[in-house]
Structure formats: C-alpha cells, structure tokens
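Undergrad: Sequence first, then the predicted structure:
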Amino acid sequence: MAESIRVLIVDDSALVRGILSEILGAAAGIEVVGTAEDPYVARDRIKALDPDVLTLDVEMPRMDGLTFLRNLMRLRPMPVVMVSSLTARGAEVTLQALELGAVDFVRKPELDREQGLQDYAGELIDKIRMAAKVRVRALTNQTASAPISASSVTERIARRTLPSFRATDRVLAIGASTGGTEAIKEVLLRLPPETPGVVIAQHIPAGFSAAFAERMNRQTGLVVKEAADGDRVMTGHAYIAPGNRHLLLAREGGRYVCRLGDGELVNRHRPSVDVLFRSVAQAAGTHASAAILTGMGADGAQGLKELHDLGVHTIAQDEASSVVWGMPGEAVKRGAATEILPLADIASALYRAATGR
C-alpha cells in the first residue's frame, strides 16, 4: 500500500487552517501532519515532521511568504502550493512565488458558497497530489544550463521601445498548465521582437491572467497583453487568454484576430488549450507552429494532434524540463509532436518553424 502524502499547512488564519485540514484530512492518500500560523513555527515543524508538501499563505505575519519561500527553496527545497487571495496584490505575489519555485497555487477558500467549496476541495486535493510527484530540485535549476545574459536583457528592453504594429502572417500558439507561467516566460524571453504574433492559453484563474500578462510585458522583448475580443494579432505581440474565457484565433479578411468565448469547460478548463489549438488549425493551418508545455492532465494533446496531422510543426516540452509531464506527455503518447525538446530550445524551434530562419 502506498504511503500517504504528508502535508503541512501554513496559514495565519485559524479558520483557513481548519478548512484546509478538514478537506485534506478527508482525502484518500493524504495526511495532514501539522499546521503552523507563521513561518517561524513552520520552520520548526518542517524539521520535526518532514512533510512531503507544504501549503503556504501568500501574506504572513513576522515573515512574509516570499521571504520564507526563498529561504525554503534555498535550504530545504520541497513542493509548495501557495494559497492566494484573489486580489491584484495576491496575484502579483503569487506570480513571484511561482518564479521562486512554488509548484502551483490555489485561491483562498470561499466560505459562503457550498458548491464553490466542493469544487475548491477537488482542486486543492488534485494539486496536492500533483505537487507530491514534482522533482523540485530539477524545477529550481531547469533553466540554469542555458542562461539568458544580462546584456541580452538590456538589449530586449531597448528594442521594446520600437514594437511592430504590422499584422502577422504567421502565428505561434502555446498551451500550458502547472508550471506554465515560468515556462511561458522562458519561451517569451527567448523570442525576438520581430516574432510572428503569439497566442497563449495558460490555465489560470480570472484575476490572475491580467497580472501575468503585465508581468510578461515588463520582463520580455514582446508586447504582451491579456487578449481582448477583436484584438488584431500583430507581429512582436503575444496575447494571453483571460482567466475563465476561451481564447480562439479567427481569420477576418487578410488578418488574424482574437476571439473570446464563454462556452462550456473543455477538459475541465476555461481557457482550454484544445479550444485554442483547434481554432489555430482552422484559422491558420500550416501558417502556424505550436508548442505544448508543462501541465497536469491532457488538455491540448488532441488539439496539438489535429495541428500535427495538418502538417503544422508541433513541439512538446520534454519530461526532464517539465514540472509535470502530463499534457506534453499525453501529446507525445498520441503522436502529436514533431519534436520533443527541453524548455530552453522551444523558442528557437517555434520561431524557426514559423519563419524558416
């Protein structure tokens, strides 16, 4: 019989600690070994209890969650799932936490909706189980073999002052889930400003997608924005699906545009990578290239297969560089990938496939 996943819950709210403990304590194969009300108590209990997974509140007393996470990932790397408030501040801090090595995040539980709490319980349990399988040491060093120099960062910032406003005739499509915010950043960092328009579906809640887009816009050489319905897809621009909206690519006359949809969840997700990839297949066909990055589940695998079967150059992130090799692994299993590449090589392969350069 497999051993239970041992979880330590760190949150300054006794109510939240109680709710998380009750949810996880009732889940098969999970054991809550303890709780802590602040990082100092958590530090001692990690040493005493040796948990497999930590849940960590974003904003904590005595020591903020980011400082604690930074120290933890340096001294005792372990899978961490952040518990985030649905605020602009919560979104920004959560994205910083993912950058520091947190595996994933869940929102704070909503106490006033019974159905919402049931859905939340399923999400939390799934993410704890997934986190327990993550190779955290590999995660913290996954881009170290191919660093981006400080001089190239400076050059990107300078070149960002001259964005292109030409309509794109080629399209790059990217889909991701768990671990995807950092994987997408890695790809966008390595794409030049003259890159064809990029459309992106990342599984992310409403309220976090705008902060993610703004963060990518500040840090990369592309103009990055949360997609709006009717946006023209421009060279040197990237469009990220809003949380809780499907992003579709459409062709209107001689140009590509973004369309947003409120349809049913697909593979339990909205936005769905399958929805995006299928729209790219219909609108752009072989004028596209596509990549599926790290993520839990199978969303996007079938859409990538449909692109591949059209003759589109398709890429799956390899297992070694993925936080979770669910989505790309399923794409490989279905024969959907033209290439299987480490994360650091995906940008150049996408660009080369789209432009021939």
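TA: That came through, no problem.
Undergrad: okay, CA-based contacts and neighbour counts for the rest of this
TA: Noted.
Undergrad: Distance check, the nearest residue to residue 93 once chain neighbours are set aside against residue 83.
TA: Spatially, and ignoring its direct neighbours in sequence, residue 93 is nearest to residue 58 (6.8 Å; C-alpha to C-alpha, 6 or more residues apart in numbering). Note on residue 58: its distance to residue 83, by C-alpha to C-alpha, to the nearest Å, is 6 Å.
Undergrad: One more: residue 212?
TA: 17 Å.
Undergrad: cool, and residue 44?
TA: 20 Å.
Undergrad: Equivalent analysis for residue 56, please.
TA: Counting by C-alpha to C-alpha, the gap from residue 56 to residue 83 is 6 Å.
Undergrad: got a list of what the residue nearest to residue 12 when sequence neighbours are not counted touches?
TA: The shortest distance from residue 12 to any non-neighbouring residue, by C-alpha to C-alpha, 6+ apart, is to residue 37 (4.4 Å). Applying C-alpha atoms under 8 Å, 6 or more residues apart in numbering to residue 37 gives the contacts 10-14.
Undergrad: One more pass at 6 Å, please.
TA: 10-12 (C-alpha atoms under 6 Å, 6 or more residues apart in numbering).
Undergrad: In PyMOL, how would I select the buried members of the residues you listed?
TA: The PyMOL selection below is limited to those of these classed as buried (16 or more other C-alpha atoms under 10 Å):
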select buried, resi 10+11+12
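Undergrad: Comparison target below:
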Amino acid sequence: MANDTPLPAAPSPASDSIRVMLVDDSAVVRGLVTRLLEAEQGIQIAASVGNGQMALSALERNEIDVVILDIEMPIMDGMTALPKLLQIDPGLKIIMQSTLTLKGADISLRALEMGAADYIPKPTATKDLAGGADFKAELVGKIRALGQARRRDPRRPARPGGPPVARAAVASPARVAIHQPGPLQLRTQPAELPDIIAIGSSTGGPQALFSVLGAMRAGTVSQPIVITQHMPATFTTILGEHISRVSGWEAREGQDGEVIRGGRVYIAPGDFHMVIEAKGADKVLRLNKNPPENFCRPAVDPMLRSIAAAYGKRVLA
C-alpha cells in the first residue's frame, strides 16, 4: 500500500524538525494523525507504516526521533516490535498508543517498563481522533518534549546524507588539570529528615517512577510517598500495581479521607486533584474535582501547596 512506505526525505528547511514515524495497521488513523501533525511547525512525518515489521525496515533506512506505536497490529504487534526498535536505536523515543481500558493500560505500562518513553490513550471513535483538540494537544506536547530530549541524546545517529552529529570534544590527557580536593568535612549533626516525599511527573513520568522507586526499594525509606502523575483514571489504577511489582512498595491510588501512613506510596487518581490536610495529629488525603491547573487534573501544584501547609519545611519534593 502507498501509505505503508517511508515518505521521501524532507527538504532542507525541515532538516531540524522532529521526525516522527507512525505505526498503525489502520490507514485511516495514520492519515488523520498525519494531518494533525503536518499542521504543526517543527514536526515532520518521516515514515508511516502498517505494522511492526515494516517499522523495523523503515527505521533502518530513515532517521527517526519519535515513534507513535500502536499495540494491536497484524504480522508484528507493538509489544513485539518495541524491543527490536530499541535494539536498532537505543535512544529512540517511543510513544505507545492504546485504548482506555484496563487491558490497554496494563499493556502500555508494561511497555514503559520495557523502554517505551510514554503512552497516549487512543480515541475510541475516528471522529474524536479527527476533531479532538485534547488528543492533538496531548500528542503534540509529548512529541515536542520527547523530540527535544532525543536531540540532546548523544546516541542519536546522524541524518542520512547529512553531516555527522557533533560530539563533545575530549581534552588530551596531558592538558587535563586534576584538582585534588581537600579533606572531607563531615556534618557534626545529622541532616533533618523529611516527613514526606512528594513527586510530580508528566511526559515520560511513569518510566522515571519505575526507575526511581525501583532503585529506592521498599523498606529502605520510612516516609510516605505521594505522587501526582497526569494520566487517565484507568491508567492510575494500573500504575500502582506496576510500581508495586518493580519496587516492592505498597502503591495504590489514594482514597478520600485516608490517613497517610509511612512506607506507602499514594497516587493521585485520574481526573482528581489529590491534596493533604492536617487533622489533629494525622495527615489525611483529600480528593477534589476543582478546575484543572495548567490544563491538568490531577495537577501537582495543588498537592504541593497542601503539603507545604500541612508539613511546613520537612518535605522532600
């Protein structure tokens, strides 16, 4: 099919654009997403293919910054293609596209554990994909953020036919001045420990959460951890399960009126702001549907403001 072949190289004015590959078995979906993205300055559709096998071939022939990868496809599905794409280009930024179901959320978060950079919920109706301002804003925002991160990655290959990617200059060993530090000054008093740890994340956040909490194994920290990650309700439910699996932490969505306990991870549920209030000697979670902040609900700002009011300075955020 004509829509299943890499597109020709862009002219030189677009050489600095973020180059995107669409991978979806629906030619209609690819066409609609192409029209959405082609209207955006600085974003170029470099390839549009119908399955994972074709994506591997296209990646071998084209420089790609960001891949939008559907999960369910014939011949080679997204989960099979994901590690193969990253094997070809370890710095590639891959956005998984899945349905807003528990199964879709679980698969998307497993993909993040495997190296995908982010995910985006796929509209259930074609009309929502064609005219959905929210979907377009979210997709474009993720592409721009991940594309910029890709540009800073030293693993990024040179453009086909273009100049090689600049590498940082390495000084000759004979010219390097070695600074000998003085004796270490140890603290005579222990640092003041926080009473709570707060984390806010958005694009690329789930992958970072798996990494940070996986390294900070359960039992090594006694403080409670509260997280606001901007994602739909279905996904926040599954996010807690995945954090528990990779880290051993007891992680789940926070509940309204719940007393915060140490050594647990509380996640703001999708479509709710999660805040904390003091109630006697306890700290209690509160959920609300106040207006979005910075276009997000849940948003991290309300959580951080409430934590500052409830805990004062003894916060690690």
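TA: That came in fine, so what should we check first? Fair warning: this is a prediction, and the values are worked out from it, not measured in the lab.
Undergrad: TM value for the aligned chains?
TA: Once superposed, the chains reach a TM-score of 0.76 (TM-score structural alignment, normalised by the length of structure 2), with 261 aligned residues with a C-alpha RMSD of 2.3 Å.
Undergrad: Comparing residue 44 and residue 83 of structure 1, which shows the higher neighbour count?
TA: Neighbours per residue, other C-alpha atoms under 10 Å: of residue 44 of structure 1 and residue 83, the larger number sits with residue 83, 24 against 12.
Undergrad: So what does that one match up with in structure 2?
TA: Mapped onto structure 2 by TM-score structural alignment, residue 83 of structure 1 lines up with residue 97.
Undergrad: what comes up buried for stretch 100-115 of structure 1?
TA: 100-109.
Undergrad: Can you give the contact residues for that stretch?
TA: By C-alpha under 6 Å, 6+ apart, stretch 100-115 of structure 1 touches 80-85, 140.
Undergrad: which of these tops the neighbour count?
TA: Using other C-alpha under 10 Å as the neighbour criterion, residue 80 leads these with 28 neighbours.
Undergrad: got a list of what that residue touches?
TA: So residue 80 of structure 1 contacts 53-55, 102-103 (C-alpha under 6 Å, 6+ apart).
Undergrad: is it possible to export those to a markdown table including distance to residue 307 of structure 1 and secondary structure?
TA: Below are the contacts of residue 80 of structure 1 laid out as a markdown table (distance: C-alpha to C-alpha, whole Å; DSSP: H, G, I helix; E, B strand; the rest coil):
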| residue | distance to residue 307 of structure 1 | secondary structure |
| --- | --- | --- |
| 53 | 37 | strand |
| 54 | 39 | strand |
| 55 | 38 | strand |
| 102 | 32 | coil |
| 103 | 29 | coil |
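Undergrad: can I get these in JSON lines with distance to residue 118 of structure 1?
TA: Output for the contacts of residue 80 of structure 1, formatted as JSON lines (distance: C-alpha to C-alpha, whole Å):
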{"residue": "53", "distance to residue 118 of structure 1": "22"}
{"residue": "54", "distance to residue 118 of structure 1": "21"}
{"residue": "55", "distance to residue 118 of structure 1": "19"}
{"residue": "102", "distance to residue 118 of structure 1": "24"}
{"residue": "103", "distance to residue 118 of structure 1": "22"}
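Undergrad: Kindly indicate which of these lies nearest residue 271 of structure 1.
TA: The closest of the contacts of residue 80 of structure 1 to residue 271 of structure 1 turns out to be residue 103 (C-alpha to C-alpha; 20.0 Å).
Undergrad: corresponding residue for that closest one in structure 2?
TA: By TM-score structural alignment, residue 103 of structure 1 lines up with residue 117 in structure 2.
Undergrad: Around residue 154 of structure 2, how many other residues sit close by?
TA: 12.
Undergrad: An error on my part: the question was meant for residue 285 of structure 2.
TA: Count around residue 285 of structure 2 with other C-alpha under 10 Å applied: 22.
Undergrad: Give me the aligned partner of it over in structure 1.
TA: Aligned partner of residue 285 of structure 2 by TM-score structural alignment: residue 258.
Undergrad: Counting neighbours, which bits of the strand or helix carrying residue 207 of structure 2 end up buried?
TA: Using DSSP states H and E, residue 207 of structure 2 sits within helix 205-215. The neighbour-count check on helix 205-215 of structure 2 (16+ other C-alpha under 10 Å) flags 205-210, 213-214 as buried.
Undergrad: just stretch 288-300 of structure 2 next, same as before
TA: 296-300.
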